[in-house]
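**Q** curious how this folds, go ahead:
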Amino acid sequence: MPNIHFIAIGGNVMHQLAITLAQKGYHVTGSDDEIFEPAYSNLKNAGLLPNELGWFPIKITNNLDAIVVGMHARDDNPELMQAKQLGIPTYSFPEFIFNESKNKIRVVIGGSHGKTTTTAMVMHVLKQANLDFDYLVGAQLNGFPQSVQLTNAPVIVCEGDEYPASALDKRPKFHFLFPNVAVITGIAWDHINVFPTFDIYLQQFSIFIEKIEPGGTLIYNAEDATLKQLVLQQTRKDIQYIPYTLPTHKVDAGITYITMEDTTVPLKVFGNHNLYNLHAAYWVCRKLGVTTEVFLKAIQSFTGASKRLEVILANDSITIFRDFAHAPSKVKATIEAVKTQYPQRHLTAVFELHTYSSLNANFFKEYNGVFEKADSCAVFYAEHALAIKKMPPIDETLLRAGFNQSNLAIFHNKEALLSWLQQQPKINSNLLLMSSGNFDGLDLEALKSNYIPN
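**A** You can find the predicted model right below:
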């Protein structure tokens, strides 16, 4: 079996790939200069934790078949320099995934929003249908022990990230996966630190379409104006185009029902953004041979991906949701979903500026109007997050102007935020916490206790 070495094995997806390759029977080694939880325990339990932290060129020998290079490995990494000297093949994470799945049907789900949820929906349905498949997804999902699996399955379902493949290769990850079935859920400018203009960002999706295998399929959201225009400009005649729209549905007593082919079923998820994701997942599953009947039966039990409208407290008075939303389109869609599902409830929405894009003053205006459907709203940022990212202090006048919301509260102290939250309505209300971080370690248990009746 192949001998594979990981440079920066402690990464979120890198360590998961290392574990699944070891499970497949490969001989796996790795190095890193820092390994945090849960990667530390996961690697230790799999017998793959390096004996000591650091980089050790002595580990790089001609016995290796390949080296996988993680996100924080730089050109001057001693192990990488040794590998180049010996001529050992090196791969970024997505390059290696493709290399291992050349003989599989590759499904790659891209888009500025909804990638994880759409991927999770496809995986859920395929599992319920007892179909054999591999996967790569950017979140921990119920029913799946890890976020990466590589076996001898005939199909692999991948979340297609537009972020760079590695520190050494700034091309987006999804450019390396060459899908047979591709999905684009929508396009809204993000990752301003990597794609400084919208045109540059848009170009990445055009290249993604070019990477679809001849005879392949593009499934796309036809109600996203930017995406629709991009597809209309395509000249490829050797692929199939499947547009999708918002499926037929209704909301009754806080439950969303979807109708397909004269069959109506209840869902555990809600919001137009999730219904778009569901429709994309439906067409992927149809391409993989799943019938509408099987799809509808399976999708009823889908509860969502981690931190995607995740309920962390629910009682007769209030529901508290946690969501990963951080890009403008995601924040707006998530707020609208909760308000539409519970129109009679007071909605308090809180958003943390945590990514490079959201903390950039030039990007504030992209959030214009995202809080329109919220009854109370606040923005939070941690000053040390700016320091870590080497960004200047935030001008809150520019921040307020960008969001253009008269009742917007702004906090950079978690205790002040918690105090404000405790003053919000507690009866017949919803609280929505949106962040790709954790609100600087906000004590969620203390927050929840404020809403639990004595």
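**Q** use CA for all of it now, contacts and neighbours both
**A** Noted.
**Q** tell me how far stretch 66-80 is from the chain's mean position?
**A** Remark: stretch 66-80 is offset 24 Å from the chain centroid, using Cα atoms, centre = their mean, to the nearest Å.
**Q** here is the second sequence; please produce its structure so I can put it next to the first one:
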Amino acid sequence: MHLHILGICGTFMGGIAAIARAAGHTVTGCDANVYPPMSDQLRALGIELIEGWDAGQADIGADIFVVGNVVARGRQPLMEAILDRGLPYTSGPQWLADTMLRDKWVLAVAGTHGKTTTSAMLAWILEDAGLTPGFLIGGIPQNFGLSARLTDSPFFVIEADEYDTAFFDKRSKFVHYRPRTAILNNLEYDHADIFPDLAAIETQFHHLVRTVPGNGLIVANGRDANLDRVLARGAWTPVERFGSDAGWQAGTPDADGAFDVSLGGVLQGRVHWALFGEHERMNALAAIAAARHAGVPAAAAIDALARFENVKRRMEVRGSVGGITVYDDFAHHPTAIATTIEGLRRKVGAARILAVLEPRSNTMKLGVMKAQLPASLTGADQVYCYGADLGWDAHAALAPLGDRVRVFDDLGTLVAGLAQDAQAGDQVLVMSNGSFGGLHGKLLDALRQRHADQTG
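**A** Alright, predicted model coming up:
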């Protein structure tokens, strides 16, 4: 079968392309911007890429067009040609469900925060146990070096996103996956561009709950009142909770981040790893519980986490110059920002944390979360915010932070100011769900130049 994928350079659709290619299909695709690293990865798989949405691609000979949610009516001539000519099309999640997941034991990881990391943990635990799972994850787990793969294993781990499926299917993506094991990590208001309120997201989560079979398992955050409300609407599947006394619990970590894991008050083992933060311990509990449902003993899962290498762009060290360490993190919601700073603080103690934020997500650009930003950043010693192209005043929103915050509308000026301010021992935490204009590399170059000038 020949698939032509619209929006192929996104992480999710690029993952579908890789899986389809591994299954033996011919795959081509197009996107508005075709550039590395995704373009290199896809071309290495033998996938032809076309930049742009010209209607001529309707004659490429595809058996089906797989449409990403970047596509909208009236914007892409190709989509209009597909509709006008009555050519077959489907969404990425629907194609995946119909062709790849139908006979799999799907382990789906849903939640506002921690989906990528928890999916990576779960895939790694299954891998370490010799189960060789397939997976599709919205980041690159460093234990694997790729975001998607197809295997002969019955197990498939998928990051289950609540964002909508396509312009013609406004249900959340995760409704398509029909998991046997479902993790509900947490639930907060997000995606203000498509959801009017928290209740609308809760409804989508309950649609997911309705699809889990009676012989499956729901692994739910026992501290989350929003998830309690979702499950109170009806659950027809056994539920195991984590973070609660009656369920899975993480003990107090030691100075190195190690912590005990218990189930119903009974010790299961001790995780030894380099990750820090309460959110990471909660992610670990969810992954251990889900893996246990797939047949991996808790002790084996706990042991596997000692070799878990996290995900690119999750507290990833991008470089260190003159005693200044630069991290890259995907945090873009106030809760994620706060927990990421808290985790780094536990790791570095009294060292200065310089938080650098790009409010880039659709929700952030709308300003829905701006009132929560100051509190989320209080754990940082200095805050640098890139305020260009926002629909709200970042200076005013962050004013409660006083002289600890600086707002920039020019990326070059931000880099220069940050490079000037940073001192040996500082921890520079860069947070964005995009590329941030290559800020990490530009900052490291500026720090190297400053270091050379000072030592030369």
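**Q** how close does Ala298 of structure 1 get to Phe144 of structure 1?
**A** Ala298 of structure 1 is 16 Å from Phe144 of structure 1, where distance means Cα to Cα, to the nearest Å.
**Q** more neighbours, these two?
**A** Ala298 (18 against 14; other Cα atoms under 10 Å).
**Q** ok, that one - contacts?
**A** 124-125, 128-129 (Cα atoms under 8 Å, 6 or more residues apart in numbering).
**Q** name the SS class of it, please.
**A** Three-state call for Ala298 of structure 1 (DSSP: H, G, I helix; E, B strand; the rest coil): helix.
**Q** which residue in structure 2 aligns with it?
**A** Correspondence of Ala298 of structure 1 to structure 2, assessed by TM-score structural alignment: Ala304.
**Q** distance of its match from Ala120 of structure 2?
**A** Taken as Cα to Cα, the span from Ala304 of structure 2 to Ala120 of structure 2 is 12 Å.
**Q** which ones among the contacts of Ala298 of structure 1 lie within strands?
**A** Among the contacts of Ala298 of structure 1, none falls in strands (DSSP state E).
**Q** so which of those residues comes closest to Pro266 of structure 1?
**A** Val125 (15.3 Å; Cα to Cα).
**Q** what's the nearest residue to that closest one if we skip its chain neighbours?
**A** Ala298 (5.3 Å; Cα to Cα, 6 or more residues apart in numbering).
**Q** from Gly138 of structure 1, how far off is that neighbour?
**A** 21 Å.
**Q** and Met107 of structure 2, helix, strand or coil?
**A** To be clear, residue 107 of structure 2 is Leu; Met isn't right here. Three-state call for Leu107 of structure 2 (three-state DSSP): strand.
**Q** what number of residues lie near it?
**A** For Leu107 of structure 2, using other Cα under 10 Å, the count is 32.
**Q** who touches it in this structure?
**A** With Cα under 8 Å, 6+ apart, Leu107 of structure 2 has these contacts: 155-158, 179-183, 290.
**Q** could those be laid out in TSV, adding neighbour count, secondary structure and distance to Asp389 of structure 2?
**A** Listed next are those as TSV, based on neighbours: other Cα atoms under 10 Å; DSSP: H, G, I helix; E, B strand; the rest coil; distance: Cα to Cα, whole Å:
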residue	neighbour count	secondary structure	distance to Asp389 of structure 2
Phe155	23	strand	43
Phe156	25	strand	39
Val157	27	strand	36
Ile158	28	strand	33
Pro179	29	coil	39
Arg180	22	coil	43
Thr181	24	strand	41
Ala182	27	strand	38
Ile183	29	strand	36
Ala290	27	helix	41
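**Q** coming back round to it: just the buried ones from the contacts of Ala298 of structure 1?
**A** Buried by 16 or more other Cα atoms under 10 Å: 124-125, out of these.
**Q** Ile410 of structure 1: which of the contacts of Ala298 of structure 1 is nearest?
**A** Nearest member of those to Ile410 of structure 1, counting by Cα to Cα, is His124, at 38.7 Å.
**Q** next, the mean deviation of stretch 278-285 of structure 1 compared to structure 2.
**A** On superposition with structure 2, the mean distance recorded for stretch 278-285 of structure 1 (mean Cα distance after the TM-score superposition for structure 1) is 0.7 Å.
**Q** what about the residue lying closest to Arg450 of structure 2 once chain neighbours are set aside, which helix or strand?
**A** Closest residue to Arg450 of structure 2 apart from its sequence neighbours, by Cα to Cα, 6+ apart: Ala419 at 7.9 Å. Per DSSP states H and E: Ala419 of structure 2 is located in helix 411-421.
**Q** ok, now Ile320 of structure 1?
**A** strand 318-323.
**Q** so the helix or strand following that strand matches what in structure 2?
**A** Next helix or strand after strand 318-323 of structure 1 toward the C-terminus (DSSP H and E): helix 328-341. Per TM-score structural alignment, the counterpart of helix 328-341 of structure 1 in structure 2 is residues 334-347.
**Q** what residue is smack in the middle of structure 2?
**A** Residue closest to the mean C-alpha point of structure 2, counted by Cα atoms, centre = their mean, is Thr116 at 4.0 Å.
**Q** wait, it sits on Glu159?
**A** Yes - if you go by Cα atoms under 8 Å, Thr116 of structure 2 and Glu159 touch, sitting 6.3 Å apart.
**Q** joint contacts of the two?
**A** In contact with both Thr116 of structure 2 and Glu159: 137-138, using Cα under 8 Å, 6+ apart.
**Q** about what we covered before: tell me which residues are up against the strand holding Ile320 of structure 1.
**A** For strand 318-323 of structure 1, using Cα under 8 Å, 6+ apart, the contacting residues are 307-314, 334, 426-435, 451.
**Q** what angle do that strand and helix 328-341 make?
**A** 160 degrees (axes from the mean of the first three to the mean of the last three Cα atoms, to 10 degrees).
**Q** ok, the residue mapped onto Ala160 of structure 2 from structure 1 - contacts?
**A** Under the alignment (TM-score structural alignment), Ala160 of structure 2 pairs with Gly160 in structure 1. By Cα under 8 Å, 6+ apart, Gly160 of structure 1 lies in contact with 108-111, 115, 173-174.
**Q** which one of those is nearest Ala46 of structure 1?
**A** Distance ranking of these against Ala46 of structure 1, using Cα to Cα, places Lys173 first at 26.4 Å.
**Q** so what's the residue count around the closest one?
**A** 21.
**Q** what do you get for Gly349 of structure 2?
**A** Gly349 of structure 2 has 9 nearby residues by other Cα under 10 Å.
**Q** next SSE after the helix or strand harbouring Cys30 of structure 2?
**A** In this structure, Cys30 of structure 2 sits in strand 26-31 according to DSSP H and E. Counting by DSSP H and E, the next helix or strand C-terminal to strand 26-31 of structure 2 is helix 38-44.
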